[in-house]
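1. The amino acid sequence is not available; the structure is as follows:
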């Protein structure tokens, strides 16, 4: 598992994971985040249970989850 991925590798992993998770309930967003000296894919969840089945890495890029709660329009 690489946690010091460059932006290009992390972007490719983000696109792949976003397409895999697109229809799953509880997934609020899939994006990139800086961590240490590189990038990780960050998956924002509406609740902790939604994280079950989210992989720990995609193509060697580390995936982190973060519970943000329910998303409501402003």
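-> Ah, there it is. Quick caveat: nothing in here was measured; it's all calculated off a predicted structure. Numbers count the residues shown, from 1 in each chain.
2. okay, CA-based contacts and neighbour counts for the rest of this
-> Will do.
3. Now that residue 13 has come up, it's in contact with residue 56, right?
-> No: applying C-alpha atoms under 8 Å as the test, residue 13 and residue 56 come out as separate, 11.7 Å apart.
4. what about these two, which has more around it?
-> residue 13 (22 against 13; other C-alpha atoms under 10 Å).
5. tell me which element that one falls in.
-> helix 7-21 (DSSP states H and E).
6. hold the first one in mind and look at this next one:
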């Protein structure tokens, strides 16, 4: 299972994961988050059930999820 990674590896994993999850409407955001001395990919979800569609790691980089709800413009 993946762990914390350097920023370059996390960016590459974020890019790959963004393409993989592009068709999942419950994914409302994908970014990087610091964990200790490294980075993980953080996926924001509108629905907790969507977490099962998100892999736990991408190319050795850990992926974490957070349920933030539906995102609407102000």
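-> Good, I have the coordinates. Treat the numbers as computed from the prediction; the structure is a model and nothing was measured.
7. Can you give me the separation between residue 54 of the second structure and residue 6 of the second structure?
-> Noted for residue 54 of the second structure: a distance of 21 Å to residue 6 of the second structure, by C-alpha to C-alpha, to the nearest Å.
8. what about the helix holding residue 13 of the first structure, how far off from the second structure?
-> In the superposition with the second structure, the average deviation recorded for helix 7-21 of the first structure is 0.2 Å (mean C-alpha distance after the TM-score superposition for the first structure).
9. After that helix, which helix or strand is next?
-> As assigned by DSSP H and E, the chain's next helix or strand after helix 7-21 of the first structure is strand 27-35.
10. Relative to the second structure, which residues correspond to that following strand?
-> Strand 27-35 of the first structure corresponds to residues 27-35 in the second structure, going by TM-score structural alignment.
11. So for the matching stretch, what gets flagged as buried?
-> Of all the residues in stretch 27-35 of the second structure, those buried under the rule 16 or more other C-alpha atoms under 10 Å are 27, 28, 30, 32, 33.
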